[in-house]
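J.: Got a sequence here, can you build the structure:
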Amino acid sequence: MSGISSGVGLATGLNINEIVDAIIGVQRNALVKLANRASAFEATEGGIKTLEANLLTLNNSVKKLGLKSTFETLQATSSDTSQFNVAANSTATAASYQLQGLRLASNHQVVSKGFADADSTPIGTATTITLSQGGKLNESKLLEELNNGLGVQRGSIRITDRDGQTEVIDLTRTLNIQDVVDEINGSATSIVASIEDDHLVLTDTSSGLGTLKVSEVAGGKTAADLGILQSVAGSTLTGDSVYRVTSDFNLSQINDGNGINTVSGLEDLQITASDASTFNVNLDSAQSLGDVVDLINNNASNGGIVTAEITSAGKLSLTDNTGGVATTFEVTALNGSLAARELGIETTGLGGTITGTLSGGLNSVLLRNLNGGVSASGPVLNAGQVYFEDGAGGNATIDFTGVETLDDVIDAINANGSIQIEASLNATKTGIQIKDTSAASGTSIEIQDTSGNLASFLKIDTLLADSKHTVDSGSLDLRYINQDTSLSTYGKNGTAVSLGSIRITDRAGVSFNVNLSDPETTKTVGDVLTKINDAAGTAGAQVIARLNDTGDGFIVESTGGSAFDVKVEEVSSGTVAATLGIKGSGTMGVTSRQVTEISVEATDTLEDITEKINATGVASATIIDDGTAFNSARLSITSSRSGAAGGLTLESDFNFGFATSVEADDALIRIGSNPQTSFLLTSSTNSFNDAITGLEIDLKSVGTSPSTINVARDTSGIKSTINSFITSYNSFVDATKTLTSYNVDTNQRGVLNGNSVVLTTVSRLEGMLTKKLSISNSAIKSMSELGVQFNGNGKLELNSATLEALLADDPDSVTEFFQQEDTGFAVVMDEIITAMTDPFTGTLKAQSDSLQASALALNNRVDELNTILEDRRERLIRQFTLQETIVNQLNSQQTALESLTLLNTNKKK
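T.: Predicted coordinates:
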């Protein structure tokens, strides 16, 4: 059977594929027209989406014009950029300030005496170097704390000594009372200033017989505020009291800043009157001294038995009103509370009165805060009599009964004329020094308690050899870390403690987790102690956390016997235990301290010591060669923490001869141009981001005069936003021109040429840009009045001078024009564009959906017709194939007939 070869029938010779293609092609013309119509719809839809995209971009700039932040953004500038860098954030307010940089922050640096070399000669003595940043016994009160919190007006004072020498003392940069003393003592007069309890004392050391006088300068009141505006005929001017505790003091301000420790939910103290009547007081709710007074006076069981008050001398006084004789008047602690002792009233009253001293005064400390401060297990001071004997044999027994502060002790010793002994703070200001000023020869100096324990409490009870005439207590371990110490600065170098969880294990293997991850309930050292103790109690563990005995941290210790380890671990790779300083284990417990101890071997060289110091991270050490012929190697140590809080106290039994080369100072700025009405601010760094709300201030240098800091509306931001709107609108214009274009040469039309939606959209936008709006309370009614106008190309352009003048003269009107409710340009323009571009109800959405539906319907019809034509093509191919088969059969039959005919013919022959 013959078939089809290459689309050509072998029987018929017809090109079947060409015939079928021709037949189908005639029928496909209609389908092509439908497809072209669908493509036109799709192109138009694409144009609509392009138009919509440009409108959305334009509306983004419109929305920015409608944001309050666009017009309320403030910019801070400094008139002296060499002195300050300033920036405003979202919380700033428009204003002008006068700021002057008075001092840059510095890191404390000390330098040792000279050594033979740095790397070969050992120091020869094993010792320990202790680095600490607290525990000073002479921390002075800030001037703002004086005069019941009213402070001191900073200015200048004039001092005249008895010789008639006069000098003006500038006190405009003083922060605390010690700064005042230092400025006076640095003058050329013969006057020496000192601090006693709550007042200043000026002593004239000249031989003059005139008047010792302090007066104001330029109408100021600095001398009066310092209590020294006086004239005296003698050589001593005793100032008025300028510091006393009042009922308004928060508890965190008393007890040398250590507050009081109450027992939550339980009563803290019991008061027993002389008629044997008693009542208990719970101080949990007390926040101030006034609260303490009220809780005592208003106690339901008091009923006038005892009256509490804060005296004019700034002490807490309890008065027994019963007049009874049955027993003594006393205050005792309850439930292990330390509050009564910390208030100074855990005692027996004499004459029906109990008085508690609440503060160490202007620059001293309470004795009860030494040796780690008040604790249930710590030593209790009993200040009685102490025997002193100097090297020349002079002796005296001094009665210290009733002393409360370290200054009281020093003054009592120095006031005794029977002994040639001088008491003072030691070189590091962390302890007391007793110096024999008698002849070098004679009996050894002796200090012994005869009653009470004051000498041993102060670590000065001793009998020295004949060649030694100075007793140094060493550190007296002043309590300066307490329950209220913030975790935000408790970490190394004043950093914040990490939050998370820790795991503690006791001797019996009982482990428990302590959750310290909540920043709202984990803010202080006290919060940590409470959470550890609560968790230990719940777990039944033999562990307790408390403030340590050295006053510089806390301890997590065993309660279940001796010589076993308490172990503290991190949970989930946290760093809480490490930053608290309690990660690890130790016999009887682990201690967190703010002090760093460095063990030095006798074989260590200066370089060895340098490496050990650098490993602590608390300070950096290096070797300096001073260039001298002998002993030129010096050890220099610099605190890693800047500012006053980073001041290092270095203590060692070995004489390194450390001397300060750079003081630890906070940065200091003055806010205001007049020192008498301005105030000072400090920062441990040179940043003052909390000084003025909304301003980030960086001090770059000390200024000779104030810098003006202006915080004003950021007009550059407004102008930028308007320019952005103009750019977006002009891009929209370019897009519409392309979409509606017509090229006469090529007869090419843009996809939206003649489209009514484009014309409507352009008309609406141009109308908004040219019309006067109904803006009340604003002189500006149209964009053209802002300097925004059309150019010859249908685009917008800005007259910057016009806009800048309006922003300078009437910025509120500019804001009102754009943002007035219902009628503002940005409000109305947003409504117009949104009405067109809304993804659900917008006119562009409706037309896009219609075009899309039409294109889809046509494409579906094209697909259907394509299917029909393909079916028809197959049918035609089959028909032509069948025809070819039939023709082939007929041809075969004809051939057969012709063969028969030929056969018959041959037979006849």
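J.: drop to CA atoms for contacts and neighbour counts, all remaining ones
T.: Noted.
J.: Do a quick rundown of the helices in the stretch 801-909 of the chain.
T.: Along the stretch 801-909 of the chain, counting by DSSP state H, counting those that start in this stretch, helices occupy 811-819, 825-837, 843-908.
J.: deepest of these, which one?
T.: Mean neighbours per residue, mean count of other CA atoms under 10 Å, is largest over the helices of the stretch 801-909 of the chain for helix 811-819, with a mean of 22.
J.: That helix to helix 825-837, inter-axis angle?
T.: 20 degrees (axes from the mean of the first three to the mean of the last three CA atoms, to 10 degrees).
J.: returning to that earlier point: Throw the helices of the stretch 801-909 of the chain into CSV and include distance to residue 40, thanks.
T.: Formatted as CSV, those follow (distance: least, CA to CA, whole Å):
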stretch, distance to residue 40
helix 811-819, 40
helix 825-837, 22
helix 843-908, 8
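J.: Okay, buried residues for stretch 89-100 please.
T.: Neighbour counts using 16 or more other CA atoms under 10 Å place 92, 93, 97, 98, 99, 100 of stretch 89-100 among the buried residues.
J.: Tell me the gap between it and the middle of its chain.
T.: 19 Å (CA atoms, centre = their mean, to the nearest Å).
J.: now stretch 84-103
T.: 18 Å.
J.: Over to stretch 423-430?
T.: 35 Å.
J.: Now do the end-to-end distance for it.
T.: Start and end residues of stretch 423-430 are separated by 14 Å (CA to CA, to the nearest Å).
J.: tell me which of the buried residues of stretch 89-100 is nearest to residue 263?
T.: Proximity of the buried residues of stretch 89-100 to residue 263 (CA to CA) peaks at residue 92, which lies at 43.1 Å.
J.: Might you report the residue contacts of that closest one?
T.: 74, 693, 694, 695, 711 (CA atoms under 8 Å, 6 or more residues apart in numbering).
J.: Same question for residue 720.
T.: Counting by CA under 8 Å, 6+ apart, residue 720 has no contacts.
J.: now with 10 Å?
T.: By CA atoms under 10 Å, 6 or more residues apart in numbering, residue 720 lies in contact with 70, 726.
J.: now do the one 10 residues further on
T.: Residue 730 is in contact with 54, 58, 724, 736, 793, 794, 795, 796, 797, counting by CA under 10 Å, 6+ apart.
J.: secondary structure element for it?
T.: helix 715-739 (DSSP states H and E).
J.: State the helix or strand in which the closest residue to residue 222 other than its chain neighbours lies.
T.: Residue nearest to residue 222 in three dimensions, not counting chain neighbours: residue 153, with 5.2 Å by CA to CA, 6 or more residues apart in numbering. Per DSSP H and E, residue 153 falls between elements, in no helix or strand.
J.: Proceed likewise with the subsequent sequence, for comparison:
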Amino acid sequence: MGASGMSISSSIGLVSGIDSGAIIQQLLSLDAQAKTPIFQRIGGLNASNAALLDVNARLLAFKSASSMFRTDDIFRSTNATSSDEGVLFANAGSSAIPGQYAFRVKQLVSTSQVMSGGFTSSTLEPLGLDSMSFEWGNGRLGRDVLLEDLNGGSGVERGSIRVEDRSGNAAIVDLSLASSITEVVDAINDETGISVSASLSGDRIVIQDGSGGNGNLSIQDVGGTTTASDLGIVANVASDAVIGDVINRLDELSLLSTLNDDNGVLIRDNVVDFRIRVGGDGGVIHAIDLGRQDASIDGETLLSDLNDGEGIRINETTGQADFSIVTTDGTQVDITLGQILDEDGEVESEAVTNVQELLSRVNATLEEEIGAGQVVMSIDADGEGFSLVDAVGGGGDLEVIGAGPFENETAEDLGIFTGTGGGSGNTIAGDRLPNTVEIASASTIQDVIDRINEQTNGAVTASVGPDGVGIRLTAAGELVSVLGDGIGGDYGTTTLEDLGFQIGVESTSLDGARVLGGMGTVLVDSVNGGAGIGDASSITITDRNGEAVTVDNLDVHSTMEELVTFLNDAVALVGVDVQVGMNAEGNGLAVSDSTGGSQNLVVSGEAAAALGIEIDVASDTARGLNIQRQYVSAASDLSTLNYGRGVGLGKFRITDGNGISAVVDIGNDSNNLYQVMNEINSRGLDVEARLNDDGDGMILVDTTGGAAAAIKVESISGSTARDLGILGEAESVGGSIDGSYERNVDLDVTDTLDEVIGKINDAGLAVTASLLNTNTGGSPLRLVLSSDISGLAGDLIVDTGGVDLGFNELTAARNAKVFIGEGAGGVLVESTSNVIDDIVAGVEIELQSASDSPVTVNVSRDETGIVDSVQAFVDGFNGVIEAINLYDSYDGESEIRGPLLGDPTVAKVKQDLYRILQQRAVGVDTQFRFLAEVGVKIAGEGQIEFDKARFEEAYAEDPEAVENLFAAYESTGTSTETIAPGVTVDNITTTYEELGFGDLFKQAIEKLTNSIDGTVTLASRNFDALIDAQNDRIAEIDQRLAAKELRLFREFTAMETTLARLQSQQSSLGMISQNLANAGALIG
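T.: Here you go, the predicted model:
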């Protein structure tokens, strides 16, 4: 050991002086020369394999270029160009139809913003608010009506009208871009050349002359359109007013979804919606079902068609059960609906796909396990689901429980799940399973008329009532009444009420209440969450001079505008100087006194309370309460909820006050809110789902009557619970979870402007609060509230609970509006976004600015893209051939061999590609059948060339034939074969009746490159095997060399040991000799 602590070793013998290490290495290096040719062989094999993998990669690239002709619809790809990109951009997809389309952009989308009055400080001045509520898109008592919905759905032709006042001033009012009745009124009122005013009264337009002249007031159609006629205001009268015709009325084609202020009509499937009695007491009662009617389930019914197309979940894990049947004697039989393998691992039975296969599989399994006829599954008598009957005779209940990866879900999908302890006797009557729709649910007034006529065998005739706002029932002079008794389920009388009828009313001509919303107003029945004002008929108003009036019969009026007009007329008639109108927020009423008196302004009575204006104030004005216009109903389509953003599909878990929970799965079979509530209420929890009292959402009510914990809702998947507004936990034990779309922010009366802004933004609502500093005046600070939802769906209503912050509209919520087509026949499209998909099939329009001038969008086939794709196809083919030619080559001068010279695999690749290249397309009978006919042909060095000019000529001549040549594809699939009487097996074969060159090459390349048994794959594996074998030989040689090295080392070590021993012996002999000599000297 040296001073450094490092050991020094040497292969030079200490005794012999021989460098044994060098000798051993020389000997080993001679033996290692045997590896040199093996390494050379490995290098050659690696080069060959790398070359083959390069060919494989090029084949895959060529496959991609080939398959795109069909999979990417190359020949259907289109370009869209806009004549004015300053107004709109256009993008076209493969489904777009070439042609020219005209658009007129009336307006872009805008987002609702409101701004408060001024404040001097944002940190020192309390606002006095204890809460602030927000609503989006709904809740106002005013209601606009689209022109296309007027005149019973016949609409109003767009054009211009000529108006001449009584002083002879005339103007042409352009209504060609008007889309709603409010826009018509505004356009007339904004015309400065004439002295007239337009307003809405009931279901009419009223034109009032203000010129003071004595001529005629004239309104006429112009320009060949019928706009004025359709608006009901054509006139030429010596009068100061034109009272227009009724233009807001029902028609047989009126949509049920537009009735009741767009709250629609609840229609339930496969239940009685209501009953009609003809003939008074003891008369004939007819059950009326307005719901959808499904095809009956039979043996040929596909499982994928059940449950509204969601099908039956079957696990893909071979051999695992999908559900289990527990017989009345407790025997459990596992049922597998998926693929079944035999003992050798071969497929014995494929997964069941239709009802007959399902029943055969279930009953065969039951027979095998417990004997024939002991438990049988069948289609129920109504053809609406499945039933099971147990003949075992045990003392328990027949049950179906979950099994396998999907647990309960397969049995639930089949409608037969009971769960452990959930059976009832020896029979399971399964739930109804929605099948394919034969007759859709009623959606129009005409559908209701037809269903009533059919289901009463013509005894009852339904029609639009003579007033045009309701429905009439008659029965050839017999008494007619509508009944709700005997109807099962929640909301059993809702449908008849939604159609305007009441139980207990009987007449030979039964007229339902008004169900058509008014122009600019809502129905009285829509306020107070849909409860209306009931029988609250009386109101007393006392002005500030002490004059009082009591007005009765307010409950007979149908619309809020009609009620308020009647009230104001009655008050004015007796000289009480008080007016009732709409409050600033638009969600309630307001009362104003113009007497100048000093006493209190007082409004009282049952109707005052129902209308939110029960007041007693020392003020000239008083703001009424939010009277909660209903805009969510049981019939509300889920796509319209959540501020127009819809309710997503998904699952959530509800836990009731007793801690019991259940999962609710909202899928494609739930279309309206009633169906969601029905799903929740079917779970057996102490929780009731119903509409809330304000008519603006769903509420979950704790019904335990002594809960131990607060109810809660947790999301499992999707956004369903959040979209319904029910995600979370009740605020207290026994409390409810209210999914109201009106949201409240709790505030303190001492909160300053900054604090209010912070609390609003922290609440996570679809509104943003900000501070605006105008830097003008003594109160420059403003509170700005901006809706986070664009368009009319985000129309922001801010209610400060009577504290006047001086809010004014900064930006009105508007939908983007664009007309398709020119002139009066243009079709209006509205959107909450400036990007509108499929406004024309396959075309996306991006609006940039409004314009009175039409913009033309030209959609044409993307011929440049088609040519580029064919060029990519040619390049892909040539890339493969180029690689093969490079690797399968020999240079005579340099005598260099390619790594794949003579390789049979690349020879087959080349042969297959050339064979397809020169054949004809399969089954294509259009003009072009060979690639050479469209300019794709063999050139030098075995590659192909693309004659673009010839291709473009062929495409111009017959584009369909060129498309078929590359992209044709038609196949037939699985068939069955009878192998024994009553025994059939699937014969899984695919026959191609038509196949273009894109798929011809794609399929050939798939056979060559398939990762399991492709020709190139197998050849590459062979190279790998050969390389592994050579590496094994190298390893064997290395093992022999290592053994030899060890042996030689040991031999040299032994030699050194021997020499050392001999040297030691010689030293000993020398010492003996010296000792003898010394001894001799002493003796001598």
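J.: Could I get the TM-score for this pair?
T.: Between these two chains, after superposing, the TM-score reads 0.79 (TM-score structural alignment, normalised by the length of the first structure); 849 aligned residues with a CA RMSD of 5.0 Å.
J.: So which of the contacts of residue 730 of the first structure belong to strands?
T.: If you go by DSSP state E, the contacts of residue 730 of the first structure have 796, 797 in strands.
J.: Taking the contacts of residue 730 of the first structure, please make a ChimeraX selection of just the buried ones.
T.: Only the buried entries of the contacts of residue 730 of the first structure go into this ChimeraX selection, using 16+ other CA under 10 Å:
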select :54,58,724,736,795,796,797
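J.: List just the nearest of the contacts of residue 730 of the first structure to residue 190 of the first structure.
T.: For the contacts of residue 730 of the first structure, the nearest to residue 190 of the first structure is residue 724 (70.8 Å; CA to CA).
J.: which one is the residue mapped onto that closest one from the second structure nearest to, not counting chain neighbours?
T.: Aligning on TM-score structural alignment places residue 724 of the first structure opposite residue 872 in the second structure. Closest residue to residue 872 of the second structure apart from its sequence neighbours, by CA to CA, 6+ apart: residue 65 at 6.2 Å.
J.: Contact partners for the residue opposite the one you found in the first structure once aligned?
T.: Aligned counterpart of residue 65 of the second structure in the first structure: residue 61 (TM-score structural alignment). Counting by CA under 10 Å, 6+ apart, residue 61 of the first structure makes contact with 721, 722, 723, 724, 725, 726, 727, 728, 729, 826, 830.
J.: Is it possible to get JSON lines of those that adds distance to residue 318 of the first structure?
T.: Shown next, in JSON lines, are the contacts of residue 61 of the first structure (distance: CA to CA, whole Å):
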{"residue": "721", "distance to residue 318 of the first structure": "69"}
{"residue": "722", "distance to residue 318 of the first structure": "72"}
{"residue": "723", "distance to residue 318 of the first structure": "74"}
{"residue": "724", "distance to residue 318 of the first structure": "73"}
{"residue": "725", "distance to residue 318 of the first structure": "74"}
{"residue": "726", "distance to residue 318 of the first structure": "78"}
{"residue": "727", "distance to residue 318 of the first structure": "79"}
{"residue": "728", "distance to residue 318 of the first structure": "78"}
{"residue": "729", "distance to residue 318 of the first structure": "80"}
{"residue": "826", "distance to residue 318 of the first structure": "70"}
{"residue": "830", "distance to residue 318 of the first structure": "72"}
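J.: Narrow the residues you listed to the ones also in contact in the second structure, please.
T.: Checking those against the second structure (both residues aligned by TM-score structural alignment, their matches' CA atoms under 10 Å), the contacts still present are 721, 722, 723, 724, 725, 726, 727, 728, 729, 826, 830.
J.: Output the buried residues of stretch 89-100 of the first structure as JSON lines; include the columns secondary structure and distance to residue 31 of the first structure.
T.: Shown next, in JSON lines, are these (DSSP: H, G, I helix; E, B strand; the rest coil; distance: CA to CA, whole Å):
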{"residue": "92", "secondary structure": "coil", "distance to residue 31 of the first structure": "69"}
{"residue": "93", "secondary structure": "coil", "distance to residue 31 of the first structure": "70"}
{"residue": "97", "secondary structure": "strand", "distance to residue 31 of the first structure": "79"}
{"residue": "98", "secondary structure": "strand", "distance to residue 31 of the first structure": "82"}
{"residue": "99", "secondary structure": "strand", "distance to residue 31 of the first structure": "82"}
{"residue": "100", "secondary structure": "strand", "distance to residue 31 of the first structure": "85"}
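J.: and which of those residues is nearest residue 187 of the first structure?
T.: Checking these one by one against residue 187 of the first structure (CA to CA), the nearest turns out to be residue 100, at 24.6 Å.
J.: wait, doesn't that closest one sit right on residue 671?
T.: Yes. Between residue 100 of the first structure and residue 671 there is a contact at 6.8 Å, judged by CA atoms under 10 Å.
J.: Quickly list what's touching both of the two.
T.: Common neighbours of residue 100 of the first structure and residue 671 (CA under 10 Å, 6+ apart) are 680, 706, 707.
J.: Can you check the contacts of residue 92 of the first structure and name whichever has the most neighbours?
T.: Within those, most neighbours by other CA atoms under 10 Å means residue 74, with 25 neighbours.
J.: tell me the contacts of that residue?
T.: 87-95, 694, 710-715, 717.
J.: run the last query once more with 8 Å
T.: Neighbours of residue 74 of the first structure in contact, by CA under 8 Å, 6+ apart: 88, 89, 90, 92, 93, 94, 711, 712, 713, 714.
J.: Please pull up the equivalent of residue 93 of the first structure in the second structure.
T.: With TM-score structural alignment as the criterion, residue 93 of the first structure lines up with residue 97 in the second structure.
J.: any idea how far its match is from residue 857 of the second structure?
T.: Counting by CA to CA, the gap from residue 97 of the second structure to residue 857 of the second structure is 12 Å.
J.: What of residue 910 of the second structure?
T.: Per CA to CA, residue 910 of the second structure is found 47 Å from residue 857 of the second structure.
J.: Those two: which is more packed in?
T.: Taking other CA under 10 Å, residue 910 of the second structure and residue 857 do not tie; residue 857 has more neighbours (24 against 16).
J.: Identify the residue nearest that one in space, chain neighbours excluded?
T.: Per CA to CA, 6+ apart, closest to residue 857 of the second structure is residue 82, 4.6 Å.
J.: What's the match for that neighbour in the first structure?
T.: Aligned partner of residue 82 of the second structure by TM-score structural alignment: residue 78.
J.: What is the neighbour count of that match?
T.: Counted with other CA under 10 Å, residue 78 of the first structure comes out at 21.
J.: Next up, the contacts around it.
T.: Neighbour list for residue 78 of the first structure: 84, 85, 86, 707, 708, 709, 710 [criterion: CA under 8 Å, 6+ apart].
J.: No more questions from me, cheers.
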